[in-house]
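S.K.: coords below, sequence missing:
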């Protein structure tokens, strides 16, 4: 196997691991290194760039993520184009205002004498979607047979209510 291709695959895997761990800054650097080594019009090049879109989103570089995703909508590989279109739709969606109650107050670590609360929100930990033979619109391949869960839950509910009535 070609040495350059091995380097790309190694950098891509390292970038994915960093991305999965939430180490977005390191992931951006590693994936940018992989991007500089790979043929951007190859499938692997598209996958590296899709991961980079997610890493950009993690470090609040939304404009860079959108720009790269828009480039990927013209990628030669159909799966990469479709995936980038889905991601682009999500990236361009309007951001909702989050109530303060949804945020977690964490004391600032810059000064122990004067801990002032700051608001922290988790970064998205999304991974590029993997292509599979099961399409979201094709439910004919899904197992839709009844597994009896509702009947069991209803039976337990009736037993509990009956027990409560009997005890009172």
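M.R.: Nice, thanks for sending it over. Predicted, not measured: the structure shown is a model, and the values here were computed from it. Residues are numbered from 1 along each chain as shown.

S.K.: C-alpha only now, for contacts and for neighbours.
M.R.: Noted.

S.K.: could you look up the SS state of residue 119?
M.R.: Secondary structure assignment for residue 119 (DSSP: H, G, I helix; E, B strand; the rest coil): strand.

S.K.: that one and residue 99 touch, don't they?
M.R.: No: between residue 119 and residue 99 no contact is recorded; they are 11.2 Å apart, counting by C-alpha atoms under 8 Å.

S.K.: neighbour-wise, which of these two wins?
M.R.: Shown here are residue 119 and residue 99; by other C-alpha atoms under 10 Å, residue 119 has more neighbours (12 against 7).

S.K.: how far away is that one from residue 23?
M.R.: 19 Å (C-alpha to C-alpha, to the nearest Å).

S.K.: and if you look at residue 83?
M.R.: 23 Å.

S.K.: how are the strands of the protein distributed by residue range?
M.R.: 104-107, 117-120 (DSSP state E).

S.K.: put this next to the previous one:
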């Protein structure tokens, strides 16, 4: 494969990916098909182009082409490409789940709504209710009697300091 073909394939590949990410699936299929025709299919880059082409086929509604290409990619010489091909084939051949209408929420199309119409329909949108503020806790009104506070030393500090000194001393002794 010549370097011009490889560069053209990379350009078509990037264009196809960008079109796919924008939602232009048919354009993505066209660009990725051109890239696949320009690149050697048994290379890792060729496999990557084919995997994107499978995804674009599925997004464009060309499921049979996606499955046929997926079966080819699942026998690709590159291990990662072959693994992706097998995973995609498993997904594409999975049975479609049926959904009931009551499981779905219908979202109205607001594209036809003219901004100049404003609120002519007389509908008013409720304002959110304000939450009542929580009462703040009052500070303790009773003063603390300091004569009842235990101020005696419980010797914990001295025990902790002795334990630390013994630990450091034993580390120095055994090192």
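M.R.: Perfect, I can see it now. This is a predicted model, so every value here is computed, not measured.

S.K.: got a TM-score for the two of them?
M.R.: Once superposed, chain against chain, the TM-score is 0.60 (TM-score structural alignment, normalised by the length of the first structure); 112 aligned residues with a C-alpha RMSD of 2.4 Å.

S.K.: just the strands of the first structure: most buried one?
M.R.: Stretch with highest mean neighbour count among the strands of the first structure: strand 104-107 (a mean of 14; mean count of other C-alpha atoms under 10 Å).

S.K.: same for it, what does it pack against?
M.R.: strand 117-120 (3 or more C-alpha pairs under 8 Å, 6 or more residues apart in numbering; DSSP states H and E).

S.K.: show residues contacting the strand it packs on.
M.R.: 103-108 (C-alpha atoms under 8 Å, 6 or more residues apart in numbering).

S.K.: and if we set it to 6 Å?
M.R.: Strand 117-120 of the first structure is contacted by residues 103-107 when judged by C-alpha atoms under 6 Å, 6 or more residues apart in numbering.

S.K.: these into a markdown table, with extra columns for distance to residue 62 of the first structure?
M.R.: Output for the contacts of strand 117-120 of the first structure, formatted as a markdown table (distance: C-alpha to C-alpha, whole Å):
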| residue | distance to residue 62 of the first structure |
| --- | --- |
| 103 | 21 |
| 104 | 23 |
| 105 | 24 |
| 106 | 25 |
| 107 | 27 |
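
S.K.: state the distance from the residue most central in space within the second structure to residue 52 of the second structure.
M.R.: Taking C-alpha atoms, centre = their mean, the centroid of the second structure lies closest to residue 21, which sits 14.7 Å from it. Note on residue 21 of the second structure: its distance to residue 52 of the second structure, by C-alpha to C-alpha, is 11 Å.

S.K.: one more: residue 10 of the second structure?
M.R.: 13 Å.

S.K.: helices along the second structure, start to end?
M.R.: Remark: helices assigned in the second structure by DSSP state H are 3-22, 25-38, 44-59, 63-73, 79-92, 156-174.

S.K.: nearest to residue 137 of the second structure, out of those?
M.R.: helix 156-174 (34.7 Å; C-alpha to C-alpha).

S.K.: ok, how many other residues are close to the closest residue in space to residue 64 of the first structure that isn't next to it in sequence?
M.R.: Among residues not flanking residue 64 of the first structure along the chain, residue 56 sits closest, at 6.6 Å (C-alpha to C-alpha, 6 or more residues apart in numbering). Per other C-alpha under 10 Å, the neighbour tally for residue 56 of the first structure reads 21.

S.K.: residue 37 of the first structure now?
M.R.: 16.

S.K.: what's the answer for residue 65 of the first structure, then?
M.R.: With other C-alpha under 10 Å as criterion, residue 65 of the first structure counts 24.

S.K.: what do you get for residue 165 of the first structure?
M.R.: Neighbour number of residue 165 of the first structure under other C-alpha under 10 Å is 9.

S.K.: distance of it from residue 158 of the first structure?
M.R.: 10 Å.

S.K.: does residue 56 of the first structure touch residue 65 like I think?
M.R.: Yes: with contact defined as C-alpha atoms under 6 Å, residue 56 of the first structure counts as touching residue 65 (5.4 Å).
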